[in-house]
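> here's my sequence, what's the structure:
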Amino acid sequence: MATPAPLAALQETRRVTLSLPPTAPKPLVILILLADTPVPSVLSTSGTYHSIFSTLLARASALASTQAQANGADPLALGPELVVESYDAVHQVYPTEERVKEADAVLITGSASSAYLPTPWITSLVSYVASLPTLNPTAKIFGICFGHQIVARAFGSTVEVNEKGWEIGVRTLDLSEEGRVLFGGDKLTIHQVHRDHVPSLPPSFACLGSTKACDIHGMVKKVDENLPLSPSNVSIITLQGHPEFTSDIVGKIIDAREKGRVISHELAEESRKFAAETDEGVRIGRVLLSTLGV
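Below you'll find the model as predicted:
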């Protein structure tokens, strides 16, 4: 895969605004560590991963507002503004310590790279993520796909190729007890594009759900192990899947990987059928925001 061109230290910033009262709390700050650049067909239509995640967070914010109003909340007092900043982890560009200390969450994106490789930028990212609780003990950590795997390595587990093969397109997770607490219900549908997986949980983490092909489809770590799990008692949450992806995005990724002979024509055809199914990415984004008090 081609290495993306060097980027400025702060690649992009986007503000996701809710209706606010005159004395609104300070903006929430989410720092995104970009671990890849989308394939050209996705980049041309959906933008960078900064844009893709910002869109998910905006849609999740809108859902949060709708739910709050349905529960009788004042539409002018629904919550703070979200500031989304992105940094190029591939080129080992990270936010300053001061900015991390101001952040409410740090999110690690997916990547076509394998999280188990000893590539310098990957080992640097593992070390950086491991340092985050020391830099800012109150900031949440969100890991998505490759980011989920980086978190696993950073906190004491491993990543490897899954002998059961690829999962691509929308798949239904069987939620664990912890998954049911955070997401509600017994099932969760989310887009997948992965062949690697986390075979075992790091210490103090719980599994969120599984499929027949992947036992650990997400992880959660509490702030306080002595208290019940709730959105406010989440320190770290990860997902093997992609809540930020849409059917169009996954379809373009399938096309690119089939053309590059990363996956077979037969797997591509099967995956396109899964990619066309309905996912719950926005609801998942809503849960991520709920850990920040939104």
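> contacts, neighbours, all on C-alpha from now
Noted.
> correct me if wrong: Tyr116 contacts Ser157.
No: applying Cα atoms under 8 Å as the test, Tyr116 and Ser157 come out as separate, 10.6 Å apart.
> neighbour count winner among these two?
Neighbours were counted for Tyr116 and for Ser157 using other Cα atoms under 10 Å; Tyr116 has more, 20 against 16.
> check which helix or strand the more buried one maps to.
With the criterion set as DSSP states H and E, no secondary-structure element contains Tyr116; it sits in neither a helix nor a strand.
> who's in contact with Val39?
Val39 makes contact with 253, 256, according to Cα atoms under 8 Å, 6 or more residues apart in numbering.
> name the helices or strands packed onto the helix or strand where Leu132 lies?
Using DSSP H and E, the secondary-structure element containing Leu132 is helix 120-135. Helix 120-135 is packed against helix 97-102, helix 146-154, with contacts defined by 3 or more Cα pairs under 8 Å, 6 or more residues apart in numbering; DSSP states H and E.
> tell me which of those helices sits most buried.
With neighbours defined by mean count of other Cα atoms under 10 Å, none of those is more surrounded on average than helix 146-154, at a mean of 27.
> tally up the residues packed near Gln92, please.
The burial count for Gln92: 17, using other Cα under 10 Å.
> still on that earlier bit, what's the helix holding Leu132 in contact with?
Contacts with helix 120-135, where a contact means Cα under 8 Å, 6+ apart, come from 89-92, 97, 100-101, 115, 117, 139, 150-151, 153-155.
> want to put them side by side, so please do this one too:
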Amino acid sequence: MGSIVSPKPIRLAILEADTPLPNTNAKFHGYGGVFTDLFRRAVAPDDLDAHLTITTHHVVEKPDNYPDLGSVDAVLISGSKHSAYLDEPWINRLVEFAQEVLATNGRVKLIGVCFGHQIVGRALGVKVGVNEKGWEVSVTELQLSTKGKKLFGSDTLKIHQMHRDIVFTTPEGAEPLAGNDVCSQQGFLLPEKAITVQGHPEFSETIVTEILGLRRETGILNEDLYQSGMDRVAKEHDGEKIARVFLKFATGQLD
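Model prediction:
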């Protein structure tokens, strides 16, 4: 994939669409911290400050907490326990903001992760809803499209998952990146404007173990699905590789 060249740090605004569970939040202080840790590992041994200047914006309880698009180069929308298709004021505002980013015609790049992927899909006019095939959890293998193979330098990709909602189709003008039997739309590239993934490159064994445990306790996941997730939670995954692709996209270096 080649090295990432950053003539100056990219100004990245991370929109936090949820708060991590207690143990994760105590360690990282929000999903902004989780993503900052991912990007730090992705550029090591380089100093992250040479590549990114990160600001965080919690948009659920503070619906006006959005960055000035004149002061950022890229926006990343995080995952969330909420559903991107709901008609709720803060979700509708987030969709509108994603459309505002897209309207910059690539001056500000847009990155979507899980719920964020679905928000970008909704902003581009495609259907988002519940997957009748059910949940995907923990480390999952994806088959890459021709474009995905070129971007990631492999035929498959392994990524943590934690979702039942999906984007049903590829938006007009975008190129699909990956899919599998449960969810055919695992990410897309809208050239120069947006890149998304349905999974969670920022998640780790510890983070997903905490989520699986809570969702089992609350009855969201049944015992079989919980155990299947736990059987795969420690497997290697490609989160750092995906983060490097995000950085290359944000710096305009994707082929």
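> hang on, the earlier thing: including distance to Asp186 of the first structure, could the helices and strands packed on helix 120-135 of the first structure go into a markdown table?
Output for these, formatted as a markdown table (distance: least, Cα to Cα, whole Å):
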| stretch | distance to Asp186 of the first structure |
| --- | --- |
| helix 97-102 | 35 |
| helix 146-154 | 21 |
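> residues touching the residue lying closest to Arg195 of the first structure once chain neighbours are set aside, list them.
Closest residue to Arg195 of the first structure apart from its sequence neighbours, by Cα to Cα, 6 or more residues apart in numbering: Trp166 at 4.3 Å. The contact partners of Trp166 of the first structure, by Cα under 8 Å, 6+ apart, come to 193-196.
> Glu280 of the first structure: which of the residues you listed is nearest?
When those are compared for distance to Glu280 of the first structure, the smallest value, 15.4 Å, is given by Val193; criterion: Cα to Cα.
> ok so the closest one is a strand residue?
Yes: going by DSSP: H, G, I helix; E, B strand; the rest coil, the assignment for Val193 of the first structure places it inside a strand.
> what residues in the second structure pair up with stretch 147-167 of the first structure?
Residues 116-136 of the second structure are the counterpart of stretch 147-167 of the first structure, counting by TM-score structural alignment.
> pretty sure Thr169 of the second structure is touching Leu124, no?
No: with contact defined as Cα under 8 Å, Thr169 of the second structure and Leu124 do not form a contacting pair (10.7 Å).
> so for these two, which residue has more residues nearby?
It is Leu124, of Thr169 of the second structure and Leu124, that has more neighbours when counted by other Cα under 10 Å, with 19 against 16.
> so what's the more buried one closest to, chain neighbours aside?
With Cα to Cα, 6+ apart as the measure, Pro171 is the residue that lies nearest to Leu124 of the second structure, at 6.1 Å, once sequence neighbours are left out.
> Leu214 of the second structure maps to what in the first structure?
Matched to the first structure by TM-score structural alignment, Leu214 of the second structure sits across from Ala256.
> neighbours of its match, how many?
Summarising burial for Ala256 of the first structure: neighbours were counted as other Cα under 10 Å, giving 18.
> could you measure from it over to Pro40 of the first structure?
With distances defined as Cα to Cα, to the nearest Å, the gap from Ala256 of the first structure to Pro40 of the first structure amounts to 9 Å.
> cool, Val181 of the first structure as well?
The span separating Val181 of the first structure from Pro40 of the first structure equals 38 Å under the rule Cα to Cα.
> can you tell me what Leu82 of the first structure aligns to in the second structure?
The pairwise alignment with the second structure assigns Leu82 of the first structure to Leu52, based on TM-score structural alignment.
> quick one: the helices in the first structure?
For the first structure, helices defined by DSSP state H occupy the ranges 40-46, 49-70, 97-102, 120-135, 146-154, 177-183, 247-259, 265-275, 281-290.
> now the second one: buried residues?
Meaning helix 49-70 of the first structure. By neighbour count, with 16 or more other Cα atoms under 10 Å as the criterion, the buried positions of helix 49-70 of the first structure are 49-65, 68.
> if we can go back for a sec, the helices of the first structure: which one's closest to Val170 of the first structure?
Closest to Val170 of the first structure of these, according to Cα to Cα: helix 265-275, at 5.2 Å.
> what angle sits between that closest one and helix 247-259?
Going by axes from the mean of the first three to the mean of the last three Cα atoms, to 10 degrees, helix 265-275 of the first structure is angled at 180 degrees with respect to helix 247-259.
> give the aligned range of helix 265-275 of the first structure in the second structure.
The counterpart of helix 265-275 of the first structure in the second structure, counting by TM-score structural alignment, spans residues 223-233.
> quick one on the thing from earlier: closest one of the contacts of helix 120-135 of the first structure to Ala276 of the first structure?
After measuring the contacts of helix 120-135 of the first structure against Ala276 of the first structure - Cα to Cα - the closest member comes out as Ala115, at 27.5 Å.
> quick one: map the closest one onto the second structure.
In the superposition onto the second structure, Ala115 of the first structure corresponds to Ala84 when matched by TM-score structural alignment.
> do I have it right that its match meets Val130?
No: under the criterion of Cα under 8 Å, Ala84 of the second structure lies out of contact with Val130, with a separation of 10.1 Å.
> more neighbours: those two, which one.
When Ala84 of the second structure and Val130 are compared for neighbours, Ala84 comes out ahead with 27 against 15, by other Cα under 10 Å.
> and the nearest residue to Ala24 of the first structure once chain neighbours are set aside, how many residues sit next to it?
Excluding its sequence neighbours, the residue lying closest to Ala24 of the first structure (Cα to Cα, 6+ apart) is Pro80, at 6.1 Å. Burial of Pro80 of the first structure, expressed as a neighbour count using other Cα under 10 Å, amounts to 20.
> what's the neighbour count on Ser127 of the first structure?
Residues contacting Ser127 of the first structure under the criterion other Cα under 10 Å number 16.
> re the thing from before, the helix holding Leu132 of the first structure against the second structure, how far on average?
When the second structure is overlaid, helix 120-135 of the first structure sits 1.3 Å from its aligned residues on average, using mean Cα distance after the TM-score superposition for the first structure.
> list the buried residues in that helix.
So for helix 120-135 of the first structure, counting by 16+ other Cα under 10 Å, buried means 121-130, 132, 135.
> from these, which is closest to Glu12 of the first structure?
Nearest to Glu12 of the first structure among these is Leu125, at 19.4 Å by Cα to Cα.
> that closest one pairs with which position in the second structure?
Under the alignment (TM-score structural alignment), Leu125 of the first structure maps onto Leu94 of the second structure.
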